[in-house]
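Participant: Prediction below, plus the sequence it came from.
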Amino acid sequence: MLQIEIKSSFVELGNFLRQFSEEGNIKSASVLQNDLFFDEFVNLIELSQSHNGWFTPEHILFSIQSWAKALTEDNLNQWLSNYDFSKIEPKKVGLVLAGNIPLVGFHDFLSVLISGHDVLVKTSSNDQYLLKFLAKYLIAIQPELNSKITFVEGKLEGFDAVIATGSNNTARYFEYYFKDKPSIIRKNRNSVAVLDGTETFEDLVGLGEDIFRYFGLGCRNVSKLFVPKDYNFDNFFKAMYEYRDVIQYEKYANNYDYNKAVFLMSNFQLLDNEFLTIKEDTSYASPISSVFYEFYENLEEITTRLNADAEQIQCVVSKNLIPNSVAFGQTQQPRLWDYADNVDTLAFLNNL
């Protein structure tokens, strides 16, 4: 199967996804297979929260729109321009997917297929339906993909290589189980923001997006702040107030109440605005509804620290304070070439 045919299928998928947004679902007559798939997808979006309480329609639609923006011919051409897949001999690549945020494994799924390989997918129990639906749409657009896409219910077997995502604990199991195969094993990572006090209100509102999108469950969500000595958090909390409705979601509210109670019983000093607590802590991974922070003396020490801890960091947000940092509000909108853990997935697949 030619790469141009696979790429065309994903462009059509992007056209399909572009119909669905928080502003409303607008059916387009030019989208292929709409009569079969449009209403079914609307129903799936509405039912997603019953499958996973964290998957609200708002967050599902945000993920869908992010992929709709990514899956254009120009973006795909730019992404693929640095690789030559002409000599690929198709292998079976197993994917063990996470389920912390909607469609978190879609990039790996896309990468395997567009590089010319066949994909064996083991979905997370927390995100079983969205990717299967999109695969069904792709097959309807390009029936030859049916032989290249397999969803595995039980044990993952018969693969030539694997990409597996999980916690630090499951990663140890993955490393043992997949030790005889080429693999990418992803572990826990967190994202941080580095502030210097000159941020505008709009910058800090963007930071709120990085904190609260997907309720903070993604590895690209900011869970830790580095702030200068004597930093005043007043402007930070004023900006976070834009996200006050997050406390209306029962699962988030339950986590807020629980984690706040644990902190208070442990006599930790907290700053709190009734839907977010911030706590001084050296760790990177904060619990849901909380963000950790540390003070710093100078930016050089932070740059050195982040370089030393690179394997724990997914991305860094700042106003150009740290090299290669992400702009405020952009962590959950990575480009196709922004690889998880900075591991070039296409290069890995191209070398199999």
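Facilitator: Structure's in. What do you need? Numbers count the residues shown, from 1 in each chain.

Participant: For the rest of this, base every contact and every neighbour count on C-alpha atoms.
Facilitator: Fine.

Participant: Next up, the contacts around Ser48.
Facilitator: Applying Cα atoms under 8 Å, 6 or more residues apart in numbering, we find Ser48 in contact with Phe55, Thr56, Pro57, Ile60.

Participant: In this structure, mark out all the helices, start to finish.
Facilitator: For the chain, applying DSSP state H gives helices covering 3-17, 34-51, 57-70, 73-80, 106-114, 130-141, 168-177, 201-212, 234-240, 250-265, 299-308, 345-350.

Participant: follow-up on the earlier one: how about JSON lines for the contacts of Ser48, with neighbour count and distance to Arg18 added?
Facilitator: JSON lines is the format used below for these (neighbours: other Cα atoms under 10 Å; distance: Cα to Cα, whole Å):
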{"residue": "Phe55", "neighbour count": "23", "distance to Arg18": "19"}
{"residue": "Thr56", "neighbour count": "19", "distance to Arg18": "18"}
{"residue": "Pro57", "neighbour count": "18", "distance to Arg18": "15"}
{"residue": "Ile60", "neighbour count": "25", "distance to Arg18": "13"}
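
Participant: residue contacts, the nearest residue to Ile60 once chain neighbours are set aside?
Facilitator: Nearest residue to Ile60, sequence neighbours excluded (Cα to Cα, 6 or more residues apart in numbering): Pro102, at 6.1 Å. Pro102 sits next to Phe55, His59, Ile60, Ser63, Asp127, Leu130 when contact means Cα under 8 Å, 6+ apart.

Participant: try it against this one:
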Amino acid sequence: MVEVHRAIAEAARLWQDPDYPARKRAVRQTLAESNRFTEGALAFAVNQQMSLLTEDSLAAWLGTEAVANPIHVGVIEAGNVPFAGLQDYLAVVGVGHRFLGAVSRRSPWLLPAFADEVAEQGGPGSHFVDNDAVVDVSDALIASGTDETIATLESACEEADIPSLLRGNRYSVAVLDGGETEEDRLGLAEDALLHEGLGCRNVALVFAPKDLDADPYFEALSVFRGTLQAHPDTSGSLKMQQAFLAAVKAPHAYGEGLVYLVSRGEAEVQSPAHIRWVPYSELAEVSEWLAGHADEMQLIAARVAVREQLAIPVEMVDLGEAQRPPLDWKPDGVDTVAFLRGL
């Protein structure tokens, strides 16, 4: 698989240049679609993922031996964040299977354009089909989507008698202890607000000591929004929620122009870009809650000193690392490469 990894790495090297024609065209087309991607967030996602793709990193993650019996693996890409299906594409072609992609109508340009680039650099060709057809033409399926979509796909895969790796709704949380630095607070803002809070790695719940001064954390949210501006649709989606909170006199805070919203209350996930601030008295009660909801979470972001006190079987990262996943991260705790090599 050395040649394939080399082609991927060369394509990634070219795509690290924002002005590279294929990338520039795909980005322009993507921003014109009906999604909540912004130019800044899109550049962040592409740059972050391209920077990981070296021959050595691909070999370490995927191995260098091709699978003995290549099959057609269908991949249904979620369109909530930019390049959501890139890791699955890399895993499929990087171990020697044949890739059949189905892109979201919210983001139909990025992944096909990058796959074309890999092929131009000597890698395997890839094919893209309609969502409705992918199960019928695949020997195995990987898919991410809403719980309702996944339930439908699970039934379809059972009927077609093909193996599947299906991922439903997940959210992420942060746990604070008051020892966070300014850098940590800015990292938390990125974890929560990048991609308008739409990703499974976005922090939706923030557990904080009940007597913690929240103002420095809210200031960090505003600073982040000054660096990477919100999508114009975000304030509109938060307007009714903020009005309701005000009407019932629920404690909350929001950024100028409603570019984010934070409400104080029970640990209940709100809509994207609406962060729930959950006060706690003892860290043990947070740990107990997290343990009871581990199968709903993608990751926990916290300082090392906090993570050492949380024995939860969920990915744990530093504040500011949620939106910077390593190449070999395991969505929903499942090893994609192991699944593909086991087919």
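Facilitator: Ah, there it is. Because the structure is a prediction, the values reported are computed rather than measured.

Participant: Format the contacts of Pro102 of the first structure as TSV; extra columns: distance to Lys229 of the first structure.
Facilitator: Shown next, in TSV, are the contacts of Pro102 of the first structure (distance: Cα to Cα, whole Å):
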residue	distance to Lys229 of the first structure
Phe55	38
His59	35
Ile60	39
Ser63	37
Asp127	42
Leu130	45
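
Participant: and the gap between the closest residue to Asn342 of the first structure other than its chain neighbours and Glu12 of the first structure?
Facilitator: Closest residue in space to Asn342 of the first structure, ignoring its immediate chain neighbours: Gln314 at 8.0 Å, by Cα to Cα, 6+ apart. According to Cα to Cα, to the nearest Å, Gln314 of the first structure and Glu12 of the first structure sit 30 Å apart.

Participant: give me every residue that touches the counterpart of Val73 of the second structure in the first structure.
Facilitator: Aligned by TM-score structural alignment, Val73 of the second structure pairs with Val93 of the first structure. Residues in contact with Val93 of the first structure (Cα under 8 Å, 6+ apart) are Val112, His117, Asp118, Val119, Leu120, Phe159, Asp160, Ala161, Val162, Ile163.

Participant: How about the equivalent of the third one over in the second structure, nearest residue that isn't a chain neighbour?
Facilitator: Right, Asp118 of the first structure. Aligning on TM-score structural alignment places Asp118 of the first structure opposite Arg98 in the second structure. Spatially, and ignoring its direct neighbours in sequence, Arg98 of the second structure is nearest to His72 (4.7 Å; Cα to Cα, 6+ apart).

Participant: Enumerate every residue touching the one you found.
Facilitator: By Cα under 8 Å, 6+ apart, the residues touching His72 of the second structure are His97, Arg98, Phe99, Leu100, Val137, Ser138, Asp139, Ala140.

Participant: If we use 10 Å, what do you get?
Facilitator: Val92, His97, Arg98, Phe99, Leu100, Val137, Ser138, Asp139, Ala140, Leu141 (Cα atoms under 10 Å, 6 or more residues apart in numbering).

Participant: just Leu138 of the first structure next, same as before
Facilitator: 6, 8-13, 33, 132, 144-146, 149.

Participant: Looking for the alignment partner of it in the second structure.
Facilitator: In the second structure, the residue equivalent to Leu138 of the first structure is Val118, according to TM-score structural alignment.

Participant: Also Phe212 of the first structure?
Facilitator: So Phe212 of the first structure corresponds to Leu193, using TM-score structural alignment.

Participant: wait, that match sits on Val203?
Facilitator: Yes: using Cα atoms under 10 Å, Leu193 of the second structure is in contact with Val203, at 7.9 Å.

Participant: Give me the common contacts of those two.
Facilitator: Both Leu193 of the second structure and Val203 are in contact with Pro272, Ala273, His274, Ile275, Gln323, where contact means Cα under 10 Å, 6+ apart.

Participant: Strands - which of those residues land there?
Facilitator: Of the positions in those, His274, Ile275 sit in strands, assigned by DSSP state E.

Participant: What residue in the first structure is paired with Ser281 of the second structure?
Facilitator: Checking TM-score structural alignment: Ser281 of the second structure goes with Glu297.

Participant: swap in Ala9 of the second structure?
Facilitator: Aligned counterpart of Ala9 of the second structure in the first structure: Val11 (TM-score structural alignment).

Participant: one step back: quickly check the contacts of His72 of the second structure for the two that are furthest apart.
Facilitator: Pairwise distances across the contacts of His72 of the second structure (Cα to Cα) peak at 15.6 Å, for the pair Val92 and Val137.

Participant: If anything else comes up later, I'll come back, but that's it for now.
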